[in-house]
Each structure stands twice: as C-alpha cells, then as structure tokens.
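Visitor: Sequence and predicted structure, then a few things I'm wondering about:
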Amino acid sequence: MSQTLLFATDLSQDNRAAFARALRLAYAQGAHLDILHVLDPYLPHRVLHEVERAVSEDISATLTDLREDYALEAPALMIQTLVGSPHVEIVREAHERHASLIIMGMHRKRGQKDLLSGTTVMRVLRSAPCPVVVASYLPTQPWQHILVPIDFSLAARQTLKEALVRFPEAKLTLLHAWSLPGERELGSQTYYAQWRDHEVTRLREALDSEVEGLMRELDGVPEVELVLEQGQPCDVLHDYMKRHSPDLVMVGSRGQPHHTSQLAEMLLNEPHCDLMLCRAW
C-alpha cells in the first residue's frame, strides 16, 4: 500500500521550498501526495467557489513550475481546499488519510521568537499524528547529511528509527550533549579529570550499545557517526550546526499534548536547515 504525504500550503512565496521538498519526497518514495490549503471560514459564500478555483489553479501552476525546475515526474496527487482553522484541518486530514508525513513551510522571519508560539506550524507540531517536516531551504538535492540529537529516551530511539528507515542512503550523525556534576568547581583536579574521562567513555559505550541494538533490528542502514560533545543540548546543537551545516535535523517529541521541546523551538526560531519532528509513539 502506497504511503500518503500531506503537504499543507499557505500559497506564500516562502512556501515554495516546502512544496518542492514535498514533490521530491513523494517522487523518491513512490508516495501519494495530498496538497491541502485551508480557506478562511469567514469568506463570503458568494465568492467561496471563485476562491477555491483560484487556489487550485495557483497550486497547479506552481506544481508545473517546480516539476520543470527539478525535472521531476508528477507523483500521484490530489489538490484539496477546505474551510476552517488551518491547524485543525491539517491534523484532521493527517488522521483521516493515515498520512506518514506532513510537510509544511515557514513564513515567519527568523529571530521573531515571540511570534512563534501561535503559528499554524507550532500548533500542528504539537498535535500531529505523524512526523512533521518544516522545510525552509530549496531542495537542490536529497537530504544527504542528517543530524539526530539523541539521549536514552523513547523519543530519541523512535526518532533514530525513523531516520534509519526513511533515509537509508543518507549519512547520519548522532549528537549527544553531556555534562557532569562538579565540572566548574573540580574540573582542574587530576582525580576529577580521570573520573570524567572514565564516565564519558562509559557513556559512549552505552550509547554505542543502544544504537547497535536498534540497527540490528533493521536492514540496509545508512552510515552512522556518534558524536559526544560537552555542554547543554541547545548550545551543543547550535554550535554543531554552525560548524557542519547538516541538511536536516530530526528531533524527537515526547508526545506531550500542547508541548514542543526547547530544541524544536530553537530550530524553528533560527532555521539553519530543514527540521523533522517525530513523535515517540
């Protein structure tokens, strides 16, 4: 049975990168692509049909342009307009169509953190029944370097599994941020440095075991590199991204309603690359 990808568009020029990414993903995965636009419920009824027709024509024109730009054949697709609250309709359609992925774009200038919490993107991220991609960059190529922040949580394990299954051709970097008690006060002491090195080695062995255990369950896994860096997770992730410029960061959600992680909010506030948020269950 073919997968269904749901692309939600607001028709803005900033959504073009997400549209192109949705096309590339659907084409690469042989998936059905549902293209959705949600109309304002307060539109006058007498103009609603005209607006729906105009929206469909605009989406079709953009689809033709992108296919020509990227030399892609059209995947099986459907263009649909609905009336209602955007995040509600997107989540409902994802449920009803058993979507395996939602693709959206960002239409907010970076750095405007105070405007992030109430956006459609954030509301969808908090309620979606499947992973959500927020695409900010034109897809000149498939994602080749994917960064996955990991710890020992169920959310991190599920995110890693999603990465291994979905992107078997990519290079995966697993990034773990570590810190130990007493570093500031005792870091210069010889015995503390020895203890720290021992603890970091033990941590790496535990993470290696965790990753290898998951990889044994799967076939055809991609190249994987495990990186441990000292510091707080947001700081470590931000610094690593600036140094290495990954194409995609995949972050786990702990499945708590109306909640997104600090990592996800940081990545959305300063989108250095595309983001995928994966639920723990």
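Guide: Noted; the coordinates are in hand. Numbers count the residues shown, from 1 in each chain.

Visitor: use CA for all of it now, contacts and neighbours both
Guide: Will do.

Visitor: before we move on, what SS does L275 have?
Guide: Here L275 is strand, with the state taken from DSSP: H, G, I helix; E, B strand; the rest coil.

Visitor: Relative to V124, how far out is it?
Guide: 14 Å (CA to CA, to the nearest Å).

Visitor: again, but for H32
Guide: To V124, H32 is 20 Å away according to CA to CA.

Visitor: cool, E212 as well?
Guide: 32 Å.

Visitor: buried residues in stretch 64-76?
Guide: With burial defined by 16 or more other CA atoms under 10 Å, the residues of stretch 64-76 counted as buried are 66, 75.

Visitor: Look at that stretch and report the distance between its end residues.
Guide: Length of stretch 64-76, first residue to last, CA to CA: 14 Å.

Visitor: contacts for it?
Guide: 20, 23-24, 26-27, 30-33, 140 (CA atoms under 8 Å, 6 or more residues apart in numbering).

Visitor: For these, work out which two are farthest apart.
Guide: Spatially, the most separated pair among these is H32 and T140, at 21.3 Å (CA to CA).

Visitor: ok, those two, which is more surrounded?
Guide: Applying other CA atoms under 10 Å to H32 and T140 shows that H32 carries more neighbours, namely 20 against 12.

Visitor: got a list of what the more buried one touches?
Guide: Going by CA under 8 Å, 6+ apart, the list of residues near H32 reads 2-5, 26, 75-77.

Visitor: now do 6 Å
Guide: 4, 76-77 (CA atoms under 6 Å, 6 or more residues apart in numbering).

Visitor: okay, now the one to match up with it:
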Amino acid sequence: MTDAILVATDLSERSDRALHRAATIARATGARLLAAHVVDDAMPEDMRDTMLSRAEKGLHKQLGHLADGLDFEAKVVTGDPTGALLRLVAETQPRLLVVGTHRPRPFLDLVRETTVMRIVRRAACPVLMVRIPGDTPYATVLSACDFSPASDAALLLSAQLAPDATRHPVHAVHVPYSGMMAASGGSADLVVASFLQEAEQQAEIWRKKKVVQSEELKVVHGPLGAVIWQEANRLNADLICAGAHGRVGAPPALLGSLATELLRDAPCDVLLARPAADQ
C-alpha cells in the first residue's frame, strides 16, 4: 500500500466535494493526491477522443488551487467506471479511495446496487464517501462499533485521517421481536436486559484494547441503523466510520447491512474499512 489518496471525480458538483476533502486530507497527512476521471469507452471513438480532451481540461480546472503545494497527479482513463476505477486502485494501491455520492434515483436505488456500493464491495482499500461540503478537518467522528476487526480498522483509520477530532464509539443492541413479546405479555424487559448485559461484557473487553483515544463507548438499545442516525444527529457528526465487512470480491450480501444503509442515505460523510488481511 502506498501513502497516496486516490479521489474519483465525474467532474460534477457532488464529486467536487470529494476533491476538496481528498485535498484537505492529503495536505494534513502529507500524502500524495491522485485525482482520476473515467470516460466511458462505450461511446464512438471520435466522441470518446473529444470527451477525453474535455475531461483532462475539466479535471485540471476542478483541481485548480486545491493542488497548490501538493504532490499530485491527474489521471483520465477510459473504460467502465467501476472496472476502470478498481483497476486504478489495484495499480496505485492507495491508502484511501475518496468518492462523492451518486446521483439520487429514489426507486432504482432501492432495488439495485449503486456504483459506489459496487466499488466499496470490491475495493481492496478503505473508502471515504463524501456527502457534505467542507475544507476543514473533521471535528466529530461517530464510530459504529460492533467489536469486530473491521470496525476497529475503520476507527483506527479515522484517527489517522482526523487526529484532532473527537471520536464517539457507539454499539447498538437490537433485540429481535421485543415489541411483539411485550404486546403478548412476554418478559421482553428480561430478554432486553440479558442482551444488554452481554453487550456490556463485550464492551468492557473492547475498552481494555484501547484501539484509539476516544470518548466512552456508549451501548444503546435499538436497531443498528436507527441508533447510528440518532447518534449522528445528536452529536452533529461530520464523519461516520464503520466496518465494511465481507471479503473483497465476495457476494453483495456480505457488504454489511449498515454499510449498505450508510452508502444509500447517510447524514454525513462515511468511512468504510476492512481489517488487515491477517486479522
């Protein structure tokens, strides 16, 4: 892995945010900045040549003053957007891939995988999806902590990318059918208490690991997605970090339900990571 930040841009306003964030991180960490744009190779050759020329000019224009003082390189390549970007990841082996959000398509986004999801699922490096504009370092990081090597890797990387931010780890405990048990007169409270007790025991083991300096780990009862959104809004978090889960190149179902939810509709920027190969 190289000490480089690879940022993908489609030259839109959405990806301009990703460029700003990637440049901010590169400047703060001393990393090399690689900015890439993919021109679809499915178009006619004469049109493709025109698009390549325009893309090169547009990419340098979009970088503008952002690259001042940085070691940077602009790359315009042809191919399928997902495949071409993944090849660049394999060739350059960056420490981080930065992408913008995709164009909203409410119905299609519910029934099929987005480009960003395909990239995260198959990329062999952590991915930062930038949703909100900003040129200042991250201030408040919410860590979705499930005690796995993947979530630990995401939390550790967040500390490297935003060393001055405060980190707030939260662990959600979801008890299936607890509402139905209560409605039928069952001992839902006892079941919930048992789940929470087990989670607190795991939390104590995790605290002793001291992955990074952070605020006290918070254990919350509720569905994972709902808890993360609630805490992100309460803290006004500007970054959520979580484990991507699944193996690189594995079926989509192994991406992880929280990662999928965050990529679809996170309230802020999202950092997804996998554990090191030996974990």
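Guide: Perfect, thanks for sending it. Only a predicted model underlies this, so the values are computations on that prediction, with no experimental measurement involved.

Visitor: returning to what we had before: with neighbour numbers in mind, choose between E212 and V124 of the first structure.
Guide: V124 (20 against 11).

Visitor: From the structure, what's the count of residues near the residue lying closest to D41 of the second structure once chain neighbours are set aside?
Guide: In space, D41 of the second structure comes closest to G79 once its chain neighbours are excluded; the distance is 4.7 Å by CA to CA, 6 or more residues apart in numbering. Neighbourhood size, G79 of the second structure [other CA under 10 Å]: 14.

Visitor: Map G79 of the second structure onto the first structure.
Guide: Counting by TM-score structural alignment, G79 of the second structure corresponds to G84 in the first structure.

Visitor: my guess is that match contacts H37, does it?
Guide: No - using CA atoms under 6 Å, G84 of the first structure makes no contact with H37, being 10.1 Å away.

Visitor: Roughly how far does the residue lying closest to A8 of the second structure once chain neighbours are set aside sit from L11 of the second structure?
Guide: The shortest distance from A8 of the second structure to any non-neighbouring residue, by CA to CA, 6+ apart, is to A36 (4.9 Å). Computed as CA to CA, the A36 of the second structure to L11 of the second structure distance reads 10 Å.

Visitor: Check S187 of the second structure too.
Guide: With CA to CA as the criterion, S187 of the second structure and L11 of the second structure are 56 Å apart.

Visitor: and what of R167 of the second structure?
Guide: 32 Å.

Visitor: Between these two, point out the one with more neighbours.
Guide: R167 (26 against 18).

Visitor: Now name the helix or strand holding the aligned partner of L174 of the first structure in the second structure.
Guide: For L174 of the first structure, the aligned residue in the second structure is P169 (criterion: TM-score structural alignment). Using DSSP states H and E, P169 of the second structure sits within strand 166-173.

Visitor: Who are the packing partners of that strand?
Guide: The contact analysis (3 or more CA pairs under 6 Å, 6 or more residues apart in numbering; DSSP states H and E) places strand 166-173 of the second structure against strand 140-144, strand 218-221.

Visitor: What is the mean deviation of the longest one from its aligned residues in the first structure?
Guide: Just to be clear, that refers to strand 140-144 of the second structure. Strand 140-144 of the second structure differs from its equivalent in the first structure by a mean of 0.9 Å after superposition (mean CA distance after the TM-score superposition for the first structure).

Visitor: tell me, that strand lands on which residues of the first structure?
Guide: Against the first structure, strand 140-144 of the second structure falls on residues 145-149 (TM-score structural alignment).

Visitor: Secondary structure element holding whatever residue of the first structure lines up with V227 of the second structure?
Guide: Mapped onto the first structure by TM-score structural alignment, V227 of the second structure lines up with V236. Using DSSP H and E, V236 of the first structure sits within helix 233-244.

Visitor: which one among the contacts of stretch 64-76 of the first structure gets closest to D114 of the first structure?
Guide: Of those, the one sitting nearest to D114 of the first structure (CA to CA) turns out to be A20, at 28.2 Å.

Visitor: That closest one: how many residues sit nearby?
Guide: 24.

Visitor: for the helix or strand in which it is found, packing partners?
Guide: Here A20 of the first structure, judged by DSSP H and E, is contained in helix 16-29. Here helix 16-29 of the first structure touches no other helix or strand, going by 3+ CA pairs under 6 Å, 6+ apart.

Visitor: Mean distance between that helix and the second structure after superposition?
Guide: Compared with the second structure after the fit, helix 16-29 of the first structure shows a mean deviation of 0.9 Å (mean CA distance after the TM-score superposition for the first structure).
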